[in-house]
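> Fold the following.
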Amino acid sequence: MNGFLDRAKKLLDEHDEKVDQALDKVREKIDESAKNQYSEPLGKAVQFAKDHTGEGDTTRR
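Sure, this is the predicted structure:
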């Protein structure tokens, strides 16, 4: 199991920009289907995920 997690982390690090784009698309779809009912907490969750994925993260401040 540990090897799988290491490979997953490596992929996230290598493709950080694509991961961030995917997170944005998922957020849009959920927001749309929930009729913007959970926009704020969903936005915070997506930002948290973006901040914690990828070694050279494109969204870190």
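> switch to C-alpha atoms for all contacts and neighbour counts from now on
Fine.
> for the chain, longest helix please?
What stands out as the longest helix in the chain, according to DSSP state H, is helix 16-33.
> buried ones in that helix?
Buried residues in helix 16-33, defined by neighbour count with 16 or more other CA atoms under 10 Å: 16, 17, 19, 20, 23, 27, 28, 31.
> Just want the angle from the very next helix or strand once past that helix to helix 16-33.
For helix 16-33, the succeeding helix or strand toward the C-terminus, using DSSP states H and E, is helix 39-51. Taking axes from the mean of the first three to the mean of the last three CA atoms, to 10 degrees, one finds helix 39-51 and helix 16-33 inclined to each other by 170 degrees.
> To compare with the earlier structure, here is another sequence to fold:
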Amino acid sequence: MGIFDKLKGNKTAREKAKHASDTAEKKVNERTGGKYEQQVDTGQQQAERRLGMDRDRPDQP
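Presented below is the predicted three-dimensional model:
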């Protein structure tokens, strides 16, 4: 069982990953002065989508 399987099957792990993703986005925006805010947000959304953590969808099983 890989790390991605763990993320998809464990709600607690998904919540931790979302928190880490939000924290990373915030830090990048702070360090760049918000200059690349839109690009960072797009990258975060794409990464979360690929990991099966779409925020627009209700909780997955």
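> With both chains overlaid, what TM-score comes out?
Taking TM-score structural alignment, normalised by the length of structure 1 as the basis, the two superposed chains have a TM-score of 0.71; 54 aligned residues with a CA RMSD of 1.7 Å.
> picking up where we left off before, any chance of the buried residues of helix 16-33 of structure 1 in JSON lines, plus distance to residue 3 of structure 1?
Below are the buried residues of helix 16-33 of structure 1 laid out as JSON lines (distance: CA to CA, whole Å):
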{"residue": "16", "distance to residue 3 of structure 1": "20"}
{"residue": "17", "distance to residue 3 of structure 1": "23"}
{"residue": "19", "distance to residue 3 of structure 1": "20"}
{"residue": "20", "distance to residue 3 of structure 1": "23"}
{"residue": "23", "distance to residue 3 of structure 1": "24"}
{"residue": "27", "distance to residue 3 of structure 1": "29"}
{"residue": "28", "distance to residue 3 of structure 1": "32"}
{"residue": "31", "distance to residue 3 of structure 1": "34"}
